[in-house]
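>>> below: sequence and its predicted model.
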Amino acid sequence: MMFGVNSKILDEIVCILSKDTNVESAYIFGSRARGDFKEYSDIDIAVFIEDPNKRNMIAVDINEINCIYKFDIVIIKESTSRELLDNIKKDGVKIYQRPF
């Protein structure tokens, strides 16, 4: 159970990410990545996309996963704060990388 999350849930997340050709990579960050999460801590996911102007349904699709967890999906854009990017860089664990 990686990040305290059932592997089936992680597989569903990766499946959703891999179906969107605009997704470059994704990271779990925050308490789940650091390992200091509580039983019902949310799952923070940073999603790097190729074209931030393209309509994106990633957050909607992931939040439709039937599970006990809440998701906090952050679509990374140029306007994303430096502090948040630093946290993702420091704590983030890559869960998806688009094949080249």
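Thanks, I have the structure now. Since this is a predicted model, take the numbers as computed values, not measurements.

>>> hey, let's count contacts and neighbours off CA atoms from now on
OK.

>>> name the SS class of the residue positioned nearest the centre of the chain, please.
Among the residues of the chain, the one closest to the centroid is residue 45, at 2.3 Å (C-alpha atoms, centre = their mean). Three-state call for residue 45 (DSSP: H, G, I helix; E, B strand; the rest coil): strand.

>>> so it is in contact with residue 76, correct?
No - using C-alpha atoms under 8 Å, residue 45 is not in contact with residue 76, being 10.1 Å away.

>>> put this next to the previous one:
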Amino acid sequence: MISLFEEYGVKFAYLFGSRAKGDRPPSSDVDLAVYLGESEPGRRFDKKLSLISRLGVIVKKDVDVVVLNDVRNNFLLAEIIRKGKVIFNCAPDERFAFAVAKQHEVTDFITHFHHVATGTNFSKN
């Protein structure tokens, strides 16, 4: 799997979901989140589809791949970063910077969501 990640320009990857938690029901798929070095969104999508196919052959399970570069769901990002297991990391500094930046975004989002939901406003006048 490492050589496949290197071939596709994966900078780091997480295993997340039920398998990261240790649950391994026979029917469960494998959830992977990858950060790609590719800057073009269309090419990232093509790589995602190809990775799903090739990884499925390797692990002999259905595989779901999330491209971290493109994730906008803050709750999913938080789940992956906090509870996922790093399974590949050829760019530790980049992974650290990504995780810190996304944690800040998630915290800001949750704070904003709380203010909207409760009708509170902590801005200084």
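Received it, and whenever you're ready, just let me know what you need. This is a predicted model, so every value here is computed, not measured.

>>> circling back to that earlier point, from residue 5 of the second structure, how far out is whichever residue in the second structure pairs up with the residue nearest to the centre of the first structure?
Residue 45 of the first structure maps onto residue 32 in the second structure, with residues paired by TM-score structural alignment. For residue 32 of the second structure, the distance to residue 5 of the second structure equals 11 Å [C-alpha to C-alpha, to the nearest Å].

>>> residue 95 of the second structure now?
15 Å.

>>> swap in residue 19 of the second structure?
19 Å.

>>> show me what counts as buried in the top helix by length along the second structure.
What stands out as the longest helix in the second structure, according to DSSP state H, is helix 92-118. For helix 92-118 of the second structure, burial by neighbour count (16 or more other C-alpha atoms under 10 Å) applies to 95, 98, 99, 102, 103, 106.

>>> please apply the same query to stretch 14-27 of the second structure.
Quick answer for stretch 14-27 of the second structure (16+ other C-alpha under 10 Å): 14, 15, 16, 17, 19, 20.

>>> next, give me the two most distant ones among these.
14 and 19 (11.0 Å; C-alpha to C-alpha).

>>> which is the succeeding secondary structure element to the helix or strand containing residue 10 of the first structure?
Following DSSP states H and E, one finds residue 10 of the first structure within helix 7-19. Proceeding C-terminally, helix 7-19 of the first structure gives way to strand 23-29 as the next helix or strand, assigned by DSSP H and E.

>>> and the contacts of stretch 74-85 of the second structure?
Residues outside stretch 74-85 of the second structure that contact it (C-alpha atoms under 8 Å, 6 or more residues apart in numbering): 14-17, 20-21, 33, 68, 71, 99, 102-103, 105-106, 109.

>>> try it again with 6 Å
14, 15, 16, 20, 106 (C-alpha atoms under 6 Å, 6 or more residues apart in numbering).

>>> what's that stretch aligned against in the first structure?
The aligned range for stretch 74-85 of the second structure is 82-93, by TM-score structural alignment.

>>> could you pull out the buried residues of the matching stretch?
Neighbour count says stretch 82-93 of the first structure has 88, 91, 92, 93 buried, by 16+ other C-alpha under 10 Å.

>>> next one: it to chain centre, how far?
Distance of stretch 82-93 of the first structure from the chain centroid (C-alpha atoms, centre = their mean, to the nearest Å) equals 12 Å.

>>> with stretch 13-24 of the second structure instead?
On C-alpha atoms, centre = their mean, the centre of stretch 13-24 of the second structure falls 12 Å from that of its chain.
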